[in-house]
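Peer 1: Next input, structure requested:
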Amino acid sequence: MRVVAGDFGGRPLKTLEGKTTRPTTDKVKGAIFNMIGPFFDGGRVLDLFSGSGSLAIEAISRGMSSAVLVEKDRRAQAIIQQNIKMTKSEKQFQLLKMDAARALTQLTGQFDLVLLDPPYAKEQIVANITQLEEQGLLAEEVMLVCETDKAVDLPEEISNFGIWKQKTYGISKVTVYVR
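Peer 2: Alright, predicted model coming up:
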């Protein structure tokens, strides 16, 4: 696995061995960012189920200003820290070592891009988006990128958001919501 494009493009990323995380493949990661960008002029990104941190690192590599990564698994946290160190831009990243539910009670400010790839997709994505919106954590022009198994059918609308784009890549489905 590697950073696909941008300032850190081509740099290798570590992933967690085993089945506790499902790293987004380079092909799907490239496709996601081509759908939503592919490059950014600043902004703040939230990666609520970070795994290896590769999606948030890709977002920073492509021009986002700062990222908050949330991960509860200790082994995954160690991988994220190694991957962030590889960027040599550690100040742009903040790792919250806790589960998403706890993080959602502690987050402040607004996010321009939210990456959601939870283990139990549909129920958690709907609840997470609703809570983020209720807490005023989402910028007006926010993009919500949800990665799920291709069999998962997310609702057409969640809170004040509707599906903008949706594509299937192999076993993964990417759904992007906007206001």
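Peer 1: Please make it C-alpha for all contacts and neighbour counts, starting now.
Peer 2: Will do.
Peer 1: What helix or strand is the most centrally placed residue in the chain located in?
Peer 2: Nearest to the mean C-alpha position of the chain, by CA atoms, centre = their mean, lies L115 at 2.6 Å. Taking DSSP states H and E as the definition, L115 sits inside strand 111-116.
Peer 1: Quick check: which helices or strands does that strand pack against?
Peer 2: Helices and strands touching strand 111-116, by 3 or more CA pairs under 8 Å, 6 or more residues apart in numbering; DSSP states H and E, are strand 44-47, strand 138-149.
Peer 1: The structure of the following sequence is requested for comparison with the preceding one:
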Amino acid sequence: MSLRVIAGQWRGRRLQTPPGAHTRPTSDRVREAVFSMLGPLDEDIRVLDLFAGTGAMGIEALSRGAGHAVFCDEDRRAVDVIRGNLAALDAGPAVATVLRGDARTVVRDARTRQDTYDLIFLDPPYELAEELGEALQDDVAAILAAGGRVLTESGRRRPMDLEGLPMSKERRYGTTLIRIHSA
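Peer 2: Okay, the predicted model is just below:
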């Protein structure tokens, strides 16, 4: 599958995807709709892209003006692809950090360090979304900056719920369910 950056400084640039069926990239159509819902991003925005896969969501945020993005995936091939995509865009460590690890551990470590993020993307494997929503909700709420937003992407049949954070928007795109929660 070929992906492209939808808008911003890297508009039209192609992104690579990991080989195999393990990674399910967010389609261009859904990313465009998501960023339309989110509105403008500025250089003060710190992004956390969990279950990053190709890094498309975090890269799109950077392209549209976010100041820094942290990308996390536990699959080595995905991490290599994210690093390659960032290198192809000349997005260095000043704007992007890539971590290989379990999302629960990364979020707990961020909470321990008292890191905060203005925009958090949660796009786990659909079959794990319910379970991971429960496991992550308290720590995600703790690292969400005041006025921040969490965007979840999951399947319509087994959605990811973050009960501690109010949901401000919900949209369906085929079998994909997008929810935006606010601090």
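Peer 1: before we move on, the earlier item: residue range for the strand holding L115 of the first structure in the second structure?
Peer 2: Matched against the second structure by TM-score structural alignment, strand 111-116 of the first structure falls on residues 117-122.
Peer 1: mean offset of that stretch relative to the first structure (after superposition)
Peer 2: Taken over the aligned residues, the distance from stretch 117-122 of the second structure to the first structure averages 0.1 Å (mean CA distance after the TM-score superposition for the first structure).
Peer 1: from the middle of its chain, how far away would that stretch be?
Peer 2: Between the centre of stretch 117-122 of the second structure and the centre of its chain there are 6 Å (CA atoms, centre = their mean, to the nearest Å).
Peer 1: and if you look at stretch 47-57 of the first structure?
Peer 2: Here stretch 47-57 of the first structure shows a centroid-to-chain-centroid distance of 5 Å under the convention CA atoms, centre = their mean.
Peer 1: do the same with stretch 154-161 of the first structure
Peer 2: 18 Å.
Peer 1: buried set for the helix or strand where D109 of the second structure lies?
Peer 2: Using DSSP H and E, D109 of the second structure maps to helix 103-113. Residues A103, R104, V106, V107, R108, A110, R111 are the ones in helix 103-113 of the second structure that count as buried (16 or more other CA atoms under 10 Å).
Peer 1: try stretch 9-28 of the second structure
Peer 2: For stretch 9-28 of the second structure, by 16+ other CA under 10 Å, it's W10, R14, L15, Q16, T17, P18, T23, R24, P25, T26, D28.
Peer 1: which one of these sits closest to L177 of the second structure?
Peer 2: Nearest to L177 of the second structure out of those is T26 (CA to CA; 11.3 Å).
Peer 1: ok, now how distant is the closest one from P93 of the second structure?
Peer 2: Per CA to CA, to the nearest Å, T26 of the second structure is found 24 Å from P93 of the second structure.
Peer 1: try V70 of the second structure
Peer 2: 10 Å.
Peer 1: More neighbours: which of those two?
Peer 2: Shown here are V70 of the second structure and P93; by other CA atoms under 10 Å, V70 has more neighbours (21 against 12).
Peer 1: Provide a list of residues in contact with that one.
Peer 2: V47, L48, D49, G58, A96, T97, V98, L99 (CA atoms under 8 Å, 6 or more residues apart in numbering).
Peer 1: again, 10 Å this time
Peer 2: 46-50, 52, 55, 58-59, 93, 95-99, 117, 120 (CA atoms under 10 Å, 6 or more residues apart in numbering).
Peer 1: and the residues you listed, which are buried?
Peer 2: 46-50, 52, 55, 58-59, 95-99, 117, 120.
Peer 1: out of these, which one sits closest to S168 of the second structure?
Peer 2: For these, the minimum distance to S168 of the second structure (CA to CA) is 14.4 Å, reached by I120.
Peer 1: how near is that closest one to T17 of the second structure?
Peer 2: Taken as CA to CA, the span from I120 of the second structure to T17 of the second structure is 21 Å.
Peer 1: Over to N85 of the second structure?
Peer 2: Look at N85 of the second structure and T17 of the second structure: by CA to CA, they are 9 Å apart.
Peer 1: Quick check: neighbours shared by those two?
Peer 2: Listed contacts common to N85 of the second structure and T17 are T54, G55, A56; contacts here mean CA under 10 Å, 6+ apart.
Peer 1: As TSV, the residues you listed with distance to E134 of the second structure would be great.
Peer 2: Listed next are the shared contacts of N85 and T17 of the second structure as TSV, based on distance: CA to CA, whole Å:
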residue	distance to E134 of the second structure
T54	24
G55	24
A56	25
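Peer 1: Which of those residues fall in strands?
Peer 2: Using DSSP state E to define strands, no part of the shared contacts of N85 and T17 of the second structure is located there.
Peer 1: how about the strands in the second structure?
Peer 2: In the second structure, the strands defined using DSSP E lie at 3-4, 14-15, 46-50, 68-73, 96-100, 117-122, 144-155, 167-173, 176-182.
Peer 1: In TSV: those, plus distance to V79 of the second structure.
Peer 2: Below are these laid out as TSV (distance: least, CA to CA, whole Å):
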stretch	distance to V79 of the second structure
strand 3-4	16
strand 14-15	13
strand 46-50	11
strand 68-73	6
strand 96-100	6
strand 117-122	16
strand 144-155	20
strand 167-173	27
strand 176-182	24
